[in-house]
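1. coords below, sequence missing:
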């Protein structure tokens, strides 16, 4: 039987009192009773997390705080709690993300209790400490990596300054990594890419394989997916939403063999393409599906050492892509290459599904040595604290 809101509030208050009074066992029992009554909110889950922590139940504390963040992703105290747990677990990258999320979610400091202001100041100090440790490690390791490669690049050296925040980025706005001196192009001239015409010529064969996949009902996964060890993404309702979905042939630098083997003509058509190669991250190759009425809001990509390519395969009227100040209507078999670190958005205003072949390539301006240095840098980043390089395009 579901508990009444008044009873839930009374029991939750008793739990908070027990927690403050140094009786985490009673507090936990109260919060779990509210949960069993089916009327819990984020504050009850967070109270349970603190009770579990006091009882040295780390697993229960993480389960409870994750539940709180699902209910209220911007809860500052829950974000700080999760950040502290990630720090204690030795995952500095995740801890830093949650500390920064807490700082970003907090209102004007003057509106906050003094205790919470102090906690946010501590979070800022932790982020600065992580940044200093990471910067020192990265520069030391990259000095060795560049020496081993026998190469040097002024632009690459400047890119480390930009990565560390000692220099400011202008124009392109990648979320993770900026490589200086690259052209500020929105869409690229297809004549720059000798392989593009041959890819377009294979459109019918690629489309045939896509249609077979759709006819078989093969699963397309939501493109934006939540992760319990990262702050929730805010993508205007697209998190875990099949409205924007993908059928991956390659994902995070590895072939999805079952899927790729179903599309031999597609993979053959991509054989000459200079795909981005970053261990654990790239390439990613997929059929990207946008359901009727779906709008991907304006956003920026992660790194500007790559370009994104679309080959439209199923295109009803009313489908387009805007990059910067230029909007292009999709046309079957007409590929384009664009810089996703410039603000862009896409939409399907029709009553039918739109599908494109989507993949990523190296920026043509990068030398082979610079590509190797960028790849080596991300290897160092992913080795730091045993992190994983997964990301989304």
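-> Received, thanks. The structure displayed is predicted, hence computed values, not measured ones. Numbering: from 1, shown residues only.
2. alpha carbons only for contacts and neighbour counts from here, please
-> Fine.
3. now do the helices in the stretch 251-393 of the chain.
-> With DSSP state H, counting those that start in this stretch, the ranges of helices along the stretch 251-393 of the chain come out as 257-261, 264-269, 368-383.
4. next, the one to line up against it:
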């Protein structure tokens, strides 16, 4: 395990050096052409989301799918509805949300996509993502008021969601999330391959494929399949 972590640290340094988009905490969404079509059709996505939210209590908790997430969430206040996980398509869920699926499948380099649903009062403690090769994207779908009490800290910077608006960040920086409101916060959550200079893109794809085949990802895939078969 320690050897694997040291290897990922070395890979992250390599990726930062070869990144076409620098190494900030938050990226400017306007620099990515795939963002504007998502924002333009956010209400169509929300319409499909609202159908899913009718059964919110029955949706899987994040740690039910990815058991490693139990270190940051042990309750039932972080629900998920997965379309893709590390490139694996969840056909049943995609069929229920065809417009959302069409839009996420148009995003170049999209690897993971799901509705991330936080209950009122939910706090996700400080944590870091495992790998700098992807950028994390959030499209605000349901953002309760007051907006300033519904936020994400990435490193020393803080972002605030808004409905129809985008946040794009590097999740390998320590980050932390609060929904200190009385409402449910929902975002469309994507992981997208980071644009890289040669030979960074080749190394990035190789490392991603190794992670995709790891026991961690395969276990989460089986958990999602079991939930879908209920």
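-> Thanks, I have the structure now. Computed from a predicted structure; not experimentally measured.
5. residue 117 of structure 2 maps to what in structure 1?
-> With TM-score structural alignment defining the correspondence, residue 117 of structure 2 maps onto residue 289 in structure 1.
6. that match touches residue 245, doesn't it?
-> Yes - using C-alpha atoms under 8 Å, residue 289 of structure 1 makes contact with residue 245 at a distance of 5.1 Å.
7. how much space between the counterpart of residue 32 of structure 2 in structure 1 and residue 273 of structure 1?
-> Using TM-score structural alignment, the partner of residue 32 of structure 2 in structure 1 is residue 193. According to C-alpha to C-alpha, to the nearest Å, residue 193 of structure 1 and residue 273 of structure 1 sit 9 Å apart.
8. what's the answer for residue 248 of structure 1, then?
-> From residue 248 of structure 1 to residue 273 of structure 1 the distance is 17 Å (C-alpha to C-alpha).
9. who has more neighbours out of the two?
-> Legend: neighbour count by other C-alpha atoms under 10 Å for residue 248 of structure 1 and residue 273, higher for residue 248 (24 against 17).
10. now the element after the helix or strand containing residue 48 of structure 1, going C-ward?
-> In this structure, residue 48 of structure 1 is located in helix 42-54 according to DSSP states H and E. Using DSSP H and E, the helix or strand that follows helix 42-54 of structure 1 in sequence is helix 58-71.
11. could I get the buried residue list for that following helix?
-> 60, 61, 62, 63, 64, 65, 66, 67, 68, 69, 70 (16 or more other C-alpha atoms under 10 Å).
12. using JSON lines, please lay out those residues together with distance to residue 26 of structure 1.
-> Below are the buried residues of helix 58-71 of structure 1 laid out as JSON lines (distance: C-alpha to C-alpha, whole Å):
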{"residue": "60", "distance to residue 26 of structure 1": "15"}
{"residue": "61", "distance to residue 26 of structure 1": "15"}
{"residue": "62", "distance to residue 26 of structure 1": "19"}
{"residue": "63", "distance to residue 26 of structure 1": "19"}
{"residue": "64", "distance to residue 26 of structure 1": "16"}
{"residue": "65", "distance to residue 26 of structure 1": "19"}
{"residue": "66", "distance to residue 26 of structure 1": "22"}
{"residue": "67", "distance to residue 26 of structure 1": "20"}
{"residue": "68", "distance to residue 26 of structure 1": "20"}
{"residue": "69", "distance to residue 26 of structure 1": "23"}
{"residue": "70", "distance to residue 26 of structure 1": "25"}
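13. from those, which is closest to residue 81 of structure 1?
-> Using C-alpha to C-alpha, residue 65 comes nearest to residue 81 of structure 1 of these, at 7.5 Å.
14. residue 74 of structure 2 falls within a strand, correct?
-> No - under DSSP: H, G, I helix; E, B strand; the rest coil, residue 74 of structure 2 sits outside any strand and is assigned coil.
15. surely it and residue 63 touch.
-> Yes - Residue 74 of structure 2 is within contact range of residue 63, at 7.1 Å (criterion: C-alpha under 8 Å).
16. tell me the gap between the longest helix anywhere in structure 1 and the middle of its chain.
-> Secondary structure of structure 1 per DSSP state H: the longest helix is helix 114-149. Helix 114-149 of structure 1 has its C-alpha centroid displaced from the chain centroid by 20 Å (C-alpha atoms, centre = their mean, to the nearest Å).
17. tell me the buried residues in it?
-> When neighbours are counted by 16+ other C-alpha under 10 Å, the buried residues of helix 114-149 of structure 1 are found to be 117, 119-120, 123-124, 126-127, 131, 134-135, 138-139, 141-142, 145-146.
18. so the closest residue to residue 30 of structure 2 other than its chain neighbours: helix, strand or coil?
-> The spatial neighbour of residue 30 of structure 2 that comes closest, neighbours along the chain excluded (C-alpha to C-alpha, 6 or more residues apart in numbering), is residue 36 at 7.7 Å. Here residue 36 of structure 2 takes the helix state, with states given by three-state DSSP.
19. and for residue 12 of structure 2?
-> helix.
20. so who does it touch?
-> The neighbours of residue 12 of structure 2, taking C-alpha atoms under 8 Å, 6 or more residues apart in numbering as the test, are 131, 132, 133.
21. save these as CSV, and put in neighbour count and distance to residue 223 of structure 2 too.
-> Compiled in CSV, the contacts of residue 12 of structure 2 are given as follows (neighbours: other C-alpha atoms under 10 Å; distance: C-alpha to C-alpha, whole Å):
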residue, neighbour count, distance to residue 223 of structure 2
131, 20, 22
132, 24, 25
133, 27, 24
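22. show me the strands in structure 2, by range?
-> Counting by DSSP state E, structure 2 has strands at residues 26-27, 78-85, 88-89, 110-118, 123-127, 134-142, 150-154, 157-160, 166-169, 175-179, 185-193.
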